[in-house]
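[1] this one's sequence-less:
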């Protein structure tokens, strides 16, 4: 989750940006709402532009589970339906970045609608 928050620090975010984070010890950030029955690690909304970002941190053991696939599908569908533009982000280890990219690219709304935009983050920055 920290990887996603650091990445957000370097993006050009509007003055109306709202960031919600599912973490302990993060001051000033509220917990994200459930989306399709799942709580994302990070939810970022920019009302003035209609842009939203949903991010999840995934360990190698967590990445290829049915739970994660269903979770990511729910997030991608939400972004495709409720944002003018959206990004779905996975943060994982470098060795698992290709797997994460493949999972994101094969989500139904990404394949059929071409949205949301997908990003993979690793300890070295944006992967791919």
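    All right, it came through fine. Here the structure is a predicted model, which means the values were calculated and not measured.
[2] only C-alpha atoms for contact and neighbour calcs from this point on.
    Will do.
[3] residues contacting residue 118?
    By C-alpha atoms under 8 Å, 6 or more residues apart in numbering, the contact set of residue 118 is 87, 88, 89, 101, 104, 105.
[4] which two in these are spaced the farthest apart?
    Comparing every pair within the contacts of residue 118 by C-alpha to C-alpha identifies 87 and 101 as the most remote, at 13.1 Å.
[5] neighbour-wise, which of the two wins?
    Just comparing residue 87 and residue 101: by other C-alpha atoms under 10 Å the higher neighbour count belongs to residue 87, 21 against 18.
[6] now the strands for this protein?
    18-21, 42-46, 51-57, 85-91, 117-122, 125-127 (DSSP state E).
[7] Second structure follows, compare the two:
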């Protein structure tokens, strides 16, 4: 699902032309995403000159409603809210897209981060 996030960024946005996309991979020693309040996102990109950042996170069906995921999403939304323009991209199995959207809306209301744009990738197999 992480690859789906990268492919969506590359095909649906112009951000790859203006910044590097950092991916949390087992052997990415030198260019992995930053630690954001104790969590490392699956995908991260930022352009300080344009005051923009994006985070991509993949979740399995069993991982969506965990305390860990809620804490991660709250941390990512809070971090992204500091940018003028930001985007949280989420990859979940197709049958979990509404569940993820609902969870993120609840977290956004609790954290006051409603202005962070959210995109949930659809049609992914589980």
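    Noted; the coordinates are in hand. Treat the numbers as computed from the prediction; the structure is a model and nothing was measured.
[8] Tell me how they score on TM after superposing.
    Here the TM-score for the pair of chains, by TM-score structural alignment, normalised by the length of the second structure, is 0.85; 122 aligned residues with a C-alpha RMSD of 2.3 Å.
[9] quick one: common contacting residues for residue 87 and residue 101 of the first structure?
    Joint contacts of residue 87 of the first structure and residue 101 (C-alpha under 8 Å, 6+ apart) are 118, 119.
[10] ok, the closest residue in space to residue 121 of the first structure that isn't next to it in sequence - how many residues close by?
    Spatial nearest neighbour of residue 121 of the first structure, excluding adjacent residues (C-alpha to C-alpha, 6 or more residues apart in numbering): residue 91 at 4.5 Å. Residue 91 of the first structure has 26 neighbouring residues, counting by other C-alpha under 10 Å.
[11] Residue 83 of the first structure versus the closest residue to residue 120 of the first structure other than its chain neighbours, what's the distance?
    Spatially, and ignoring its direct neighbours in sequence, residue 120 of the first structure is nearest to residue 90 (5.0 Å; C-alpha to C-alpha, 6+ apart). In this view, residue 90 of the first structure and residue 83 of the first structure are 18 Å apart by C-alpha to C-alpha, to the nearest Å.
[12] Could you check which of the two is surrounded by more residues?
    residue 90 (27 against 18).
[13] dump the residue contacts of the more buried one.
    Neighbours of residue 90 of the first structure in contact, by C-alpha under 8 Å, 6+ apart: 55, 56, 57, 58, 100, 119, 120, 121.
[14] Tell me which residue of the second structure matches up with it.
    In the superposition onto the second structure, residue 90 of the first structure corresponds to residue 90 when matched by TM-score structural alignment.
[15] Next one: that match from residue 97 of the second structure, what distance?
    Where residue 97 of the second structure is concerned, residue 90 of the second structure sits at a distance of 9 Å (C-alpha to C-alpha).
[16] Give me the common contacts of these two.
    The contact sets of residue 90 of the second structure and residue 97 overlap at 120, 121 (C-alpha under 8 Å, 6+ apart).
[17] Please report how far the residue nearest to residue 120 of the first structure lies from residue 13 of the first structure.
    Where residue 13 of the first structure is concerned, residue 90 of the first structure sits at a distance of 19 Å (C-alpha to C-alpha).
[18] do residue 3 of the first structure as well
    17 Å.
[19] Look at those two and report which has more neighbours.
    residue 3 (18 against 15).
[20] For the closest residue to the more buried one other than its chain neighbours, give its distance to residue 40 of the first structure.
    Nearest in space to residue 3 of the first structure, with sequence neighbours left out and distances taken as C-alpha to C-alpha, 6+ apart, is residue 91 at 6.5 Å. Distance from residue 91 of the first structure to residue 40 of the first structure, counting by C-alpha to C-alpha: 12 Å.
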